[in-house]
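J.: Fold the following.
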Amino acid sequence: MKTMHFAERLYPQAKLENLLCEIRPARGVIDLSIGEPNVPLNHEILSHIPDGFEALARYPKESLQQTLLETIRDWLCKRYSLDTSSIDVQAQITVLAGSREGIFMMPIALFNRELQQGLPITVAMPDPGYPIYQASAENVGAKVCCITQAQIEQLEKLALNERDTFSEWSDIDLMFVCSPNNPTGEVLTLQQWTCLIELANKHQFILVADECYSEIYSEPFKPLGLLEACKHIGNNNFENCLAIHSLSKRSGLPGLRSGFVVGDAKLIKLIQGYRNYHGVSLSPIQLKGSEAAWADEQHVTTNRAIYQEKFDVFTKHLGECSAYQLPHGGFYIWLDVGGDSETFCQHLYQNYGVKVLPGHYLAVSDKVKSEVRQYVRVAVVCHLGEVEQVATAIKKSIAFFSHSNVVGDHVA
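T.: Down below sits the predicted model:
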């Protein structure tokens, strides 16, 4: 059977649209199927963006890029308790047009020479997880290796030499991890980070941490990051390690298309060399806006408080559901609905106008697709005034399912 090319495979949200296309909801639609932040724009940050369109008539000035890199370094050092001397802004940070660009190009940028020579590479990734990890691997014909959260947790119980028997770590060339995780909300512990860094250094694979949800959490439990974990174990040059960050979730600015990758200088050099030709440069407007956003922490604190209010309401209404768990980070609820998730999504949409995403749409392997068939991902991105309505709708739908017999794709 011919394997479907990633560009031919429906993206999860498009697949959901097909699932719901013939349903007419009973009320107005609240779309929680996509992780588009819904927080107030910070006008202080916007005021730093150049007026008019004159800036678009010029290539970005090097000085603007340098100032942004220094601002990013200062943010990283403050956020992860690093010394400013530990990060060389020219050698260890590269600006990206959003985290998606960085993730998608990572295999081809880091293994371009090997791929040109026809050498196979293996890319490991979370399962379930962000679809771009799988697409980035398939784009270069790489073998896909799936890593579940349960496997990560199991690593803590094994000595370094025993971990080799747990999985084929020596086959991996590049590994994506996501903490806080999309969709589960799990956050890696220091011990789990340590295990992964040790494995990366022993087997010489590249560990790439997608940390775009790092600033959305319940105070004061800020998630530990890869660079911080490297510092704890003495990997001060971040050998074989890269971390990707973005303003999309942190600052509620997904349309700015701004992020960065930081870490091992030899890897950053490969990425910079590839991007010189790949060429997704940020305009002066993006650079100035990004600088202002990374320099300001108050709007991030405000956004975090808004998410906390929303989660408080969800917890009030769903806390008694045994399947409900407050995420450790990020703004997704990963929920076992007690029945076929596609049927649940259709019911929720038809009766309450609420869109959520079937969990198995984010799974990679057939095994995990089967295991998460009863899960949905709820992006907590509705307006605060809509949260009670959404939580009540989800609670009623779960109750409906628990008292119904699910037969195939229909509720009897």
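J.: CA only for contacts and neighbour counts going forward, please
T.: Will do.
J.: which residues in the stretch 51-200 of the chain form helices?
T.: 62-80, 89-92, 99-110, 112-116, 131-139, 149-155, 160-166, 190-203 (DSSP state H, counting those that start in this stretch).
J.: Between helix 131-139 and the third one, find me the angle.
T.: Think helix 99-110. 30 degrees (axes from the mean of the first three to the mean of the last three C-alpha atoms, to 10 degrees).
J.: Which neighbouring elements make contact with helix 99-110?
T.: Secondary-structure packing of helix 99-110 (3 or more C-alpha pairs under 8 Å, 6 or more residues apart in numbering; DSSP states H and E): helix 131-139, strand 241-246, strand 259-263, helix 265-278.
J.: quick revisit: could you dump the helices of the stretch 51-200 of the chain into CSV with mean neighbour count and distance to residue 42 added?
T.: Listed next are the helices of the stretch 51-200 of the chain as CSV, based on neighbours: other C-alpha atoms under 10 Å; distance: least, C-alpha to C-alpha, whole Å:
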stretch, mean neighbour count, distance to residue 42
helix 62-80, 17, 18
helix 89-92, 18, 27
helix 99-110, 21, 21
helix 112-116, 13, 40
helix 131-139, 21, 29
helix 149-155, 14, 35
helix 160-166, 13, 46
helix 190-203, 19, 33
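J.: Figure out which of those helices is closest to residue 313.
T.: Nearest to residue 313 among the helices of the stretch 51-200 of the chain is helix 149-155 (27.2 Å), distances taken as C-alpha to C-alpha.
J.: one more, for comparison:
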Amino acid sequence: MNPSLDKLQPYPFQKLATLKAGVTPPEELNHIPLSIGEPKHKTPVFIRDALHDNLHGVATYSATKGTPELRQAITDWLIKRYDLPPESLDIERHVLPVNGTREALFAFAQAAVDASRQPQVLMPNPFYQIYEGAALLAGAEPVFLSCTDENNFLPDFDGISPGTWKRCQLLYLCSPGNPTGAVADMATLQRLINLAEEHDFIIASDECYSEIYLDEENPPPGLLQAAAEMGNTEYRRCIVFNSLSKRSSVPGLRSGFVAGDADLINPFFLYRTYHGCAMPTHHQAASIKAWSDEQHAEENRSLYRKKLEAAHDILYDVLPVERAAAGFYLWPETPVSDTEFARGLFAQQNVTVLPGSFLSREVDGMNPGSHRVRMALVAPLDECVEAAERIKTFIKSL
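T.: Predicted structure coming up:
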């Protein structure tokens, strides 16, 4: 077997299961999971109908590149959402449908990294563990860039050494961030594009939380938008990943896209023809409907805002919880260690949260997720309110 498999750490939820083992929460309290970022809002009926109405597609193989209609719907959405020059995006050259961003974020590193040159792959810390696994199995060394409150939960790009930039082949960026909700502004994105040109690396921007934000008038900027505004309408060294899972509450649809630099998309497409990962045609039909409608995405954001506001109002006087600009997570500091907090909360209140240290790696003796927990406000409003009340009760008992 590939010896790099031995370098993979247990997934955060495996660690969480071990942490909770042997604990019996109160039977009279229903379990409220805030640990997994799996949307629980109802999938819009028109998306389900499109799936049902196109089931005849299971009788044929689907193309790796997807249908022209799906690529056009994605392209139209990108142009409208980020105000991109229409002529800068070609459905044949710049866009590929993928089965959710998770598989694409992993696969892209396998296609992009040259393992013969002692590569490094940079990523935020805390982070989505797929980035680390992708780097390791591509033969690269992961480099963790700690995101702390001192730096507004964004990586300190000023602190990266010239030697690291020289070895960097791929930079994973996550904006809005998981779990912090931090948003990289336009200046930061454009600075990274300039650094990529200077040091010869690729930026892989995970933007799957881009459509969950608080201010309807100020959506988070995207990497392609930043490139276009600085005149880089070929999107050199820029590749973005996005998904319908959060935007449209269809995590089981496994539908997303990769878009950007045609010189990156083309070889990645070749890789994917061998990878065998074409999206089923009925999923493509439903995806076209989803990318073409904004009303349901606006309604989805409204639901998350209500939950985030409600949880904040309940917790703010007992827990230093800040309202992030985007995403559906809370990332508060804990009065005891994050693992003690998570285990005790489950034992006393039957609420599950994810210890922040499980989402991070220790760098220079410090784990940036330590003494923090991730709370995913994906449950219905009433459950999120009840969970917040139980968390408040637990904190008062400490």
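J.: rewinding a little: please identify which of the helices and strands packed on helix 99-110 of structure 1 is closest to residue 385 of structure 1.
T.: Among those, strand 241-246 comes nearest to residue 385 of structure 1, with 27.3 Å by C-alpha to C-alpha.
J.: from the middle of its chain, how far away would that closest one be?
T.: 11 Å (C-alpha atoms, centre = their mean, to the nearest Å).
J.: Give me the residues contacting it.
T.: Strand 241-246 of structure 1 is contacted from outside by 98-99, 102, 197, 206-212, 226-227, 258-264, 267, using C-alpha atoms under 8 Å, 6 or more residues apart in numbering.
J.: just the buried members of these?
T.: 98-99, 102, 197, 206-212, 226-227, 258-264, 267 (16 or more other C-alpha atoms under 10 Å).
J.: Tabulate the helices of the stretch 51-200 of structure 1 (a markdown table), appending distance to residue 400 of structure 1.
T.: Listed next are these as a markdown table, based on distance: least, C-alpha to C-alpha, whole Å:
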| stretch | distance to residue 400 of structure 1 |
| --- | --- |
| helix 62-80 | 44 |
| helix 89-92 | 53 |
| helix 99-110 | 38 |
| helix 112-116 | 52 |
| helix 131-139 | 31 |
| helix 149-155 | 30 |
| helix 160-166 | 41 |
| helix 190-203 | 38 |
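J.: which helices and strands does the helix ranked longest in structure 1 pack with?
T.: The longest helix of structure 1 (DSSP state H) is helix 298-318. Applying 3+ C-alpha pairs under 8 Å, 6+ apart, one finds that helix 298-318 of structure 1 contacts helix 387-402.
J.: quick one: the helix or strand following the helix it packs on aligns where in structure 2?
T.: Using DSSP states H and E, the helix or strand that follows helix 387-402 of structure 1 in sequence is strand 406-407. Mapping strand 406-407 of structure 1 onto structure 2 (TM-score structural alignment) gives no aligned residues.
J.: who does strand 406-407 of structure 1 touch, helix- and strand-wise?
T.: Contact partners of strand 406-407 of structure 1 among helices and strands, from 3+ C-alpha pairs under 8 Å, 6+ apart: none.
J.: picking that back up, which of the helices of the stretch 51-200 of structure 1 sits closest to residue 324 of structure 1?
T.: Closest of these to residue 324 of structure 1 is helix 149-155, at 17.6 Å (criterion: C-alpha to C-alpha).
J.: tell me, how many neighbours does residue 125 of structure 2 end up with?
T.: 27 (other C-alpha atoms under 10 Å).
J.: Quick one: map it onto structure 1.
T.: With TM-score structural alignment as the criterion, residue 125 of structure 2 lines up with residue 127 in structure 1.
J.: try residue 207 of structure 2
T.: Checking TM-score structural alignment: residue 207 of structure 2 goes with residue 211.
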